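*Asks:* With the input below, show me the fold.
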Amino acid sequence: MEETTRRRRGRPKGTGNVDTASIVDAALDALADGGYPALTMRGVARTLGVSLATIQHHYPTKDDLWRAAVDHLTDDAIERRSQVDPTDLGGKISTFLEQGAARPGLLAALLSDHSPGSPGRIDYIAGRFTTALVEPTERLRSFEADGVTRQFDHRALFALVTIGVGSIAGAADAVKTIYGFDLSTERGRTDLADGLADIIGLGVLRRQGR
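*Replies:* Alright, predicted model coming up:
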């Protein structure tokens, strides 16, 4: 049940101006810590030191806030991707690792959501992902048409990068301890991204004589 505010006389303690970017940032931190159940309007208000009414002024319900967080996450991913050469798979993976390492566990928490109402939330994520994948899908098709790559299932590659790389970024401590890749550093992210890009590239590049 959505939280409601209690009516009080005067200005509630902690009420103040706060921008939507700060609210969404706090929501993303909560989601990374414990997924949808960990996101509460009161918790975000408490984190920011403002009243619940202040949060609800911008986002009336928890689901409104959740959608804003998902929108920010996907928009940020698109923006980061746009700054990398389309043919630089290693660079794209590195930026994905960078985004994931900033909030370990966030993507996994969003995609493995099984709490009540999760099918609708997964549908929303699917819609945002579909929009975000239009440009890379068109790019891959152009690579196929130009003979740069062989034909392959783009969905499998996107799933590998999204879920596989996202899980790696969310397990930064374990990856560093077990495999020696320090994802908190640009060097570590680049080394791992180059290695993954090489492995993926060998699977999608057109082989000689085929």
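
*Asks:* going forward, measure contacts and count neighbours with C-alpha atoms only.
*Replies:* Fine.

*Asks:* So for the helix ranked longest in the chain, what gets flagged as buried?
*Replies:* Scanning the chain for the helix with the most residues, using DSSP state H, yields helix 62-82. For helix 62-82, a neighbour-count test (16 or more other Cα atoms under 10 Å) marks 62-63, 65-74, 77-78, 81 as buried.

*Asks:* Now the second one, please; I'll put the structures next to each other:
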Amino acid sequence: MARQEKQVAARGRGRPRAGQELDPGPLLTAALDAFADAGYDGMSVRALSRRLGLSHALFTARFGSKEQLWYAAMDHALAQAARAWRETTANAGGDDFEALRQGIVRQVLFTAAYPQVVRIMNHEGAIDSPRIRYVVERFVNPVRPGVEELLARLQDAGRIRPTPYATLHYLVTNGGGGLYVHPVEAKLLGAALPATPAALREHAETVADMIIGGIALTPAPNRSTPAEG
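*Replies:* Below is the predicted model:
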């Protein structure tokens, strides 16, 4: 066994044994679950290997280290959220109010799909580390200027009150998807988690309407039929 493990390690990082090619998506989602449950420091490589159903040697060959797996798992999820906001702020010629509203809807849908991300950020956001700086620098800062320009246009047009970026960020990322991030608490409060795609979208639309209504200085435009996705 020791000889086999040495051969696995010798194949190089990210290359499992022949016949054991792995679909990274489920593994990265399982890693998000693990880090969300225990935090980065609370989850050992051996515990991660067990949760992912990999031998310790195969884990090392596939991911290299716990740190590299954390980055890969967060990349896997947050790239989707960043892409959605880039598409939202590229809204050339469209209505800025509706663009912002749809950006909020898409963020809530993302949080429902990946509630682990907010749980992980709850661990990471309170303590300075290379991990929290990585998330901010790689995923938040690149899309922030587009969001701030969108807010500035709406403010200059007299359509919204001054809205600090960080305030909107936390209302949308932490507040909008809170039912999914804290499902036990939500159930204790008597909240029923939207279980169907239609119910989930209605929840996301409601969150967006509440946030937009809270910052609007003039009535927001009537709801248009949102595009799926």
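
*Asks:* just to revisit the earlier point, what's the average distance of the longest helix of structure 1 to structure 2?
*Replies:* When structure 2 is overlaid, helix 62-82 of structure 1 sits 2.0 Å from its aligned residues on average, using mean Cα distance after the TM-score superposition for structure 1.

*Asks:* Which of the three states applies to the residue lying farthest from the centre of structure 1?
*Replies:* Residue farthest from the centre of structure 1, counting by Cα atoms, centre = their mean, is residue 9 at 40.6 Å. Classification of residue 9 of structure 1 using DSSP: H, G, I helix; E, B strand; the rest coil returns coil.

*Asks:* One more: residue 16 of structure 1?
*Replies:* coil.

*Asks:* so who does it touch?
*Replies:* Going by Cα atoms under 8 Å, 6 or more residues apart in numbering, residue 16 of structure 1 touches 50, 51, 54.

*Asks:* Using neighbour counts, trim these to the buried set.
*Replies:* By 16+ other Cα under 10 Å, these give 50, 51, 54 as buried.

*Asks:* Aligned to the last one, what sits in structure 2?
*Replies:* Mapped onto structure 2 by TM-score structural alignment, residue 54 of structure 1 lines up with residue 58.

*Asks:* coming back round to it: strands - which of the buried ones among the contacts of residue 16 of structure 1 land there?
*Replies:* Residues from these lying in strands, with DSSP state E as the criterion: none.

*Asks:* Need those in a markdown table (columns: distance to residue 136 of structure 1).
*Replies:* As requested, these are exported to a markdown table (distance: Cα to Cα, whole Å):
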| residue | distance to residue 136 of structure 1 |
| --- | --- |
| 50 | 40 |
| 51 | 42 |
| 54 | 39 |
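
*Asks:* Residue 29 of structure 2 - nearest residue in space that isn't next to it in sequence?
*Replies:* Counting by Cα to Cα, 6 or more residues apart in numbering, residue 29 of structure 2 lies nearest to residue 73, which is 6.8 Å off, once chain neighbours are set aside.

*Asks:* no wait, residue 42 of structure 1
*Replies:* residue 52 (5.7 Å).

*Asks:* Looks like the one you found contacts residue 41 (just checking).
*Replies:* Yes - between residue 52 of structure 1 and residue 41 there is a contact under Cα atoms under 8 Å: 6.6 Å.

*Asks:* check which helix or strand covers residue 139 of structure 1.
*Replies:* helix 134-145 (DSSP states H and E).

*Asks:* what's the answer for residue 57 of structure 1, then?
*Replies:* Element membership for residue 57 of structure 1 (DSSP H and E) is helix 52-58.

*Asks:* now that helix, how far from the chain's geometric center?
*Replies:* Put simply, helix 52-58 of structure 1 sits 24 Å off its chain's centre (Cα atoms, centre = their mean, to the nearest Å).

*Asks:* again with stretch 128-146 of structure 2
*Replies:* Per Cα atoms, centre = their mean, the centroid offset for stretch 128-146 of structure 2 relative to its chain is 12 Å.

*Asks:* end-to-end on it?
*Replies:* Taking Cα to Cα, to the nearest Å, stretch 128-146 of structure 2 runs 26 Å from one end to the other.
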